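Chemist: Sequence first, predicted coordinates after that:
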Amino acid sequence: MTRRVAILISGSGSNMAALIDSMTGDHPARPVLVLSSDPAAKGLQRAVGRGVPAEAVDRRAYRDRASFEVAVDAALRREGAEIICLAGFMRILSADFVSRWTGRILNIHPSLLPLYRGLDTHARALAGGDAEAGCTVHEVTAALDDGPILGQARVPVLPGDTANALAARVLEAEHRLYPAVLRRFAAGDRTPVRLP
């Protein structure tokens, strides 16, 4: 049975593109919707260019988070989404929304969780003198950047690294990790993926 995947974005959608490009052949899932919280997100055009329906639910058009999430939820259900992949979706989802989709929302985060929840992860890794950084795909829970870890990829911190240089290498790892985790997750296997 093929699982129906919705991908939520807010920006350029590079992880979204990697996910869509991976869902071919014998993959156990197919993309049914790309949804952005920003109508100007470049990722919407990238999705359409890949043949995936795309739409925006503009967060600024709603009086509060609850009404915004009602609109997002309605779009997801209209398309029959079974799995939600957050891919640079820059909105924190409420506990109420997460509870309606428990066990079906994945997120990618640019650190080796539980290290560096939140923002500025690369600068924080450099400031901490870490020998390696990386990324994590996890199941979304009501707590920020928490939930069961479904995969991690490690990236060495190089001498003279800047936050931007490290971020670029971590992003390459994200593009490998997220598709690998989604393939396994959509097949019903939650065993964590570990990439070097």
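Modeler: Alright, I've got the coordinates. If you're wondering where the values come from, they're calculated on a predicted model, not measured in any experiment. Residues are numbered from 1 along each chain as shown.
Chemist: Please count neighbours and contacts with C-alpha atoms only from this point.
Modeler: OK.
Chemist: Okay, strands next: where are they in the protein?
Modeler: 3-9, 29-36, 54-56, 83-86, 105-109, 132-139, 149-156, 193-195 (DSSP state E).
Chemist: what's the angle from the first one to strand 29-36?
Modeler: Same thing as strand 3-9. Interaxial angle of strand 3-9 relative to strand 29-36 (axes from the mean of the first three to the mean of the last three Cα atoms, to 10 degrees): 30 degrees.
Chemist: Which residues does strand 3-9 contact?
Modeler: Strand 3-9 is contacted from outside by 16, 28-37, 41, 43, 76, 80-90, 186, using Cα atoms under 8 Å, 6 or more residues apart in numbering.
Chemist: cool, the fourth one as well?
Modeler: Contacts of strand 83-86 with the rest of the structure, by Cα under 8 Å, 6+ apart, involve 3-9, 104-108, 186.
Chemist: Which one, of the strands of the chain, ends up nearest to E174?
Modeler: strand 132-139 (6.3 Å; Cα to Cα).
Chemist: how about that closest one: buried residues?
Modeler: 133-139 (16 or more other Cα atoms under 10 Å).
Chemist: List just the nearest of these to R50.
Modeler: V137 (23.4 Å).
Chemist: ok, structure two:
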Amino acid sequence: MKPRVAILISGRGSNMAALIEAAAEDGYPADIALVISNVASAGGLAIAQRSGVETLVIESKPFGKDRAGFEAVLQAALDQHRIDLICLGGFMRLFTAEFVQHWHGRMLNIHPSLLPSFPGLDPHGQALRAGVKISGATVHFVIPETDAGPIVMQGAVAVHDDDTPDTLAARVLAVEHRIYPQALKLLAAGETKLAEGLCKSPAIPSSDQILIVPPAGA
């Protein structure tokens, strides 16, 4: 039986939509069973509903700083829907260490930078201020430390001299939509292995493709 996946969102749900679309393809090894938002007005809820995915709103605002109280309600919903894996898709709520440990190795997040560089807020602005020539996105397992879990998959784009945070974000978002479904596919198919704080995917051949920016010899 395919693992049942819950996607947690707070906003527009663009990565959620990419995951739902991928999971609808024949042979995809995971079932998107539930979308949960902690914000009732999240635009992604309507997208999920149009795609035939069950949705649920568990508003976090009434809980204030009581993260454990919110997580108790969230966990009850996950249990009720027999969820095996979680994907965070722009979920703007921090978890307690206890909740994260409960889902160790079963909860993925995506961050719009090549971690461990530029974690946290404004990753595109961080990248541009640092003057990097390559940026991208990272799918990683969630651990108690923010944006620091074992890396499952990364994708990169060139940074242009005239980039703004918005133009860079648009190109990186296209990468996010490609790698998140692939990373979930690896996890759901049992093709990831966590060891000593690192993630290995032994069933996937390594790539020797090289991205050089500016192009060598330019």
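Modeler: All right, it came through fine. All of these numbers come straight from a predicted model, not from anything done at the bench.
Chemist: overall similarity of the pair, as a TM-score.
Modeler: Scored against TM-score structural alignment, normalised by the length of the first structure, the superposed chains reach a TM-score of 0.96; 196 aligned residues with a Cα RMSD of 1.4 Å.
Chemist: So which of the contacts of strand 83-86 of the first structure is the closest to A95 of the first structure?
Modeler: I105 (12.4 Å).
Chemist: Can you verify my assumption that A23 of the second structure contacts I32?
Modeler: Yes. Under the criterion of Cα atoms under 8 Å, A23 of the second structure makes contact with I32 at 6.7 Å.
Chemist: coming back round to it: could you export the contacts of strand 83-86 of the first structure as TSV, including neighbour count?
Modeler: Below are the contacts of strand 83-86 of the first structure laid out as TSV (neighbours: other Cα atoms under 10 Å):
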residue	neighbour count
R3	17
R4	18
V5	27
A6	28
I7	30
L8	28
I9	27
R104	18
I105	19
L106	24
N107	24
I108	25
A186	21
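Chemist: What is the most widely separated pair among the buried residues of strand 132-139 of the first structure?
Modeler: Pairwise over those, using Cα to Cα, the maximum falls at A133 and E139, 19.8 Å.
Chemist: what's the closest of the contacts of strand 83-86 of the first structure to R60 of the first structure?
Modeler: I9 (15.3 Å).
Chemist: now the helices: where do they sit in the second structure?
Modeler: Using DSSP state H, the helices of the second structure run over 14-23, 44-50, 67-80, 97-102, 123-130, 165-188.
Chemist: Onto which residues of the first structure does the longest one map?
Modeler: Same thing as helix 165-188 of the second structure. Per the alignment by TM-score structural alignment, helix 165-188 of the second structure matches residues 163-186 in the first structure.
Chemist: So what touches the matching stretch?
Modeler: By Cα under 8 Å, 6+ apart, stretch 163-186 of the first structure touches 3, 14-15, 18-19, 22-23, 27-29, 83, 108, 110, 122-123, 126, 133-135, 137, 150-155, 157, 190-193, 195.
Chemist: Have a look at how far, on average, it is from the second structure.
Modeler: When the second structure is overlaid, stretch 163-186 of the first structure sits 0.5 Å from its aligned residues on average, using mean Cα distance after the TM-score superposition for the first structure.
Chemist: got a list of what V72 of the first structure touches?
Modeler: V57.
Chemist: what lines up against it once you look at the second structure?
Modeler: Match for V72 of the first structure (TM-score structural alignment): L74.
Chemist: likewise P114 of the first structure?
Modeler: P114 of the first structure maps onto P116 in the second structure, by TM-score structural alignment.
Chemist: Isn't that match up against T146?
Modeler: No. Using Cα under 8 Å, P116 of the second structure is not in contact with T146, being 10.5 Å away.
Chemist: before we move on, the earlier item: who has more neighbours out of A23 and I32 of the second structure?
Modeler: I32 (26 against 19; other Cα atoms under 10 Å).
Chemist: Could you tell me how far the more buried one is located from E21 of the second structure?
Modeler: 10 Å (Cα to Cα, to the nearest Å).
Chemist: for N109 of the second structure, same thing?
Modeler: From N109 of the second structure over to E21 of the second structure (counting by Cα to Cα), the distance is 18 Å.
Chemist: and what of V142 of the second structure?
Modeler: Applying Cα to Cα to V142 of the second structure and E21 of the second structure gives a distance of 23 Å.
Chemist: if we look at stretch 35-47 of the second structure, which residues are touching it?
Modeler: Contacts of stretch 35-47 of the second structure (Cα under 8 Å, 6+ apart): 6-14, 16-17, 48, 53-61, 91.
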